[in-house]
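S.K.: predicted structure and sequence below. I'll ask about it afterward.
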Amino acid sequence: MLKILGKTSSVNVRKVLWTCEEVGLDYLQEDYGSGFTSTETDAFRTLNPNAMVPVLLDDEFVLWESNSICRYLARKTGRRDLLPAEPQACAMVEHWMDWQATEFNNAWRYVFPALARKNPAFNDPKAIEAGIKEWNHCIGILEQQLQRTDAFAAGDTFTLADIVLGLSVNRWKMTPFEHPQVPAIDTWFARLSQRPAFLRHGNNGMA
């Protein structure tokens, strides 16, 4: 059985759990991270030198980086609907997954701990304002893409891109600040919310 190390309050852990359920793999999840078993140990750093969650254990195979784990799970189970074999279709899915990891997630690095976590170390009004502007800019990019597809992030069908972006948009929606109108995202988000695994791991009241 697969083992996933990471606390379920982590947005990156939840995307892996959601993917496991979409592909029909049984797994054992163990809480690691702040408030749980520490990742700051030699044993854990042997698994992931970054001391971050999630980490996937598949027998002797060890993998970290949440989007890489999601890709691995789709390929392991032959789910070409989630990660196509055809080069251009696959590139489009991975394109949006990479954007989520490099641009979209970085946009909320200051805003989320400031407004959602109420972390006193993040209390610079100008930094918060700049972060909201950048986060909403990224939301605008996704809104335009979903207007074009009128369906899912990478095209007509549900893919891994929707899993990783769905978790990020859930975090945006749940962070308290004034949000612009995004009708295409709202329609897409409602479509995701029809999936039982998303209700458990994405749109579940946790940011």
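M.R.: Now that the structure is in, tell me what you want to look at.
S.K.: contacts, neighbours, all on C-alpha from now
M.R.: Noted.
S.K.: can you pull out the strands in this structure?
M.R.: Taking DSSP state E, the strands of the chain run over residues 2-5, 27-30, 55-58, 61-64.
S.K.: just give me the neighbour total for the residue lying closest to residue 17 once chain neighbours are set aside.
M.R.: Counting by CA to CA, 6 or more residues apart in numbering, residue 17 lies nearest to residue 201, which is 6.9 Å off, once chain neighbours are set aside. Residue crowding around residue 201 was assessed by other CA atoms under 10 Å; the count is 22.
S.K.: residue 14 now?
M.R.: 25.
S.K.: equivalent analysis for the one 10 residues further on, please.
M.R.: For residue 24, the count of nearby residues is 11 (other CA under 10 Å).
S.K.: below is an additional structure, to be compared with the one above:
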Amino acid sequence: MKIWGRANSINVQKVLWAADECGITHERTDVGGAFGGNDQKWYLDMNPNGVVPTINDGGHVIWESNSAVRYLSAKYAAGTMWPNDPGQRSDADRWMDWQLSTISEPMRICFWGLIRTPPEKRDMAAIKRAAEDAGRLFGRLDGWLEGRKYVGGQHFTMGDIPVGCFVYRWYALDIERPDLKNVRAWYERLTMRPAYAKHIMIKLT
């Protein structure tokens, strides 16, 4: 399987983590950001949105990171990462969608403000507000995780991957955070997974 995208992109990280969890041998090519290439015809022919990642699995091209995680889980880890039970699968699915619709924006403000903006240009008031919003939103996840080891129940599923990428940044960024015991316990479980340590727990750039 081929993956196009830079390793410091959170969306590429989702796919790399999922691929390793599924035991898929893959080849990654740096594209996007400082590497460029995502505005070139050869790339746009695969992914008309011009963003990363894009994957090619035996001739089948997939873009949109959460869709790629679902695809890999369904094809290579059905019954585990892709729950067979529709109810359990909906639990995993909804937190994948929650990552896109809810937690991404405040975390984007924190990340870009603190990591990709020079100190003299940072809007610290906006970063503080975003951190507070993220803390409140992660509080919802904390409530859901009461009595659960993972977002989909008692076992690791595809649902842990998108939010798990963001929770690493949540703990790695220099921001104030509420004490969320269930989120912390879940995060610590994720840190024990080799693929998480390899692809997610890296220096923020």
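M.R.: Nice, thanks for sending it over. Fair warning: this is a prediction, and the values are worked out from it, not measured in the lab.
S.K.: related to what we said a few turns ago, residues contacting the residue nearest to residue 17 of the first structure?
M.R.: In this structure, residue 201 of the first structure makes contact with 14-15, 17-18, judged by CA atoms under 8 Å, 6 or more residues apart in numbering.
S.K.: and for residue 139 of the first structure?
M.R.: With contact set as CA under 8 Å, 6+ apart, residue 139 of the first structure has these partners: 104, 169.
S.K.: ok, now how distant is the most centrally placed residue in the second structure from residue 186 of the second structure?
M.R.: The central residue of the second structure, meaning the one whose C-alpha is nearest the mean C-alpha position (CA atoms, centre = their mean), is residue 162 at 3.2 Å. From residue 162 of the second structure over to residue 186 of the second structure the distance is 14 Å, taken as CA to CA, to the nearest Å.
S.K.: same deal with residue 91 of the second structure?
M.R.: From residue 91 of the second structure over to residue 186 of the second structure the distance is 16 Å, taken as CA to CA.
S.K.: also residue 102 of the second structure?
M.R.: Using CA to CA, we find residue 102 of the second structure at a distance of 19 Å from residue 186 of the second structure.
S.K.: please apply the same query to residue 24 of the second structure.
M.R.: The separation that residue 24 of the second structure has from residue 186 of the second structure, given CA to CA, amounts to 25 Å.
S.K.: and the two? which has more neighbours close in?
M.R.: residue 186 (19 against 13).
S.K.: what's the counterpart of the more buried one in the first structure?
M.R.: Following TM-score structural alignment, the counterpart assigned to residue 186 of the second structure within the first structure is residue 188.
S.K.: the residue nearest to residue 17 of the first structure -> the second structure?
M.R.: In the second structure, residue 201 of the first structure lines up with residue 199, judged by TM-score structural alignment.
S.K.: and residue 127 of the first structure, which of the strands of the first structure is closest to it?
M.R.: Go through the strands of the first structure one by one with CA to CA and the one that ends up closest to residue 127 of the first structure is strand 61-64, at 30.3 Å.
S.K.: who are the packing partners of the closest one?
M.R.: For strand 61-64 of the first structure, the elements it packs on are strand 55-58, judged by 3 or more CA pairs under 8 Å, 6 or more residues apart in numbering; DSSP states H and E.
S.K.: can you tell me which helix in the first structure is longest?
M.R.: Criterion DSSP state H: the longest helix present in the first structure is helix 125-149.
S.K.: helices along the first structure, start to end?
M.R.: With DSSP H applied, the first structure shows helices at 11-23, 42-47, 66-76, 87-99, 105-107, 111, 125-149, 160-174, 183-192, 196-201, listed in chain order.
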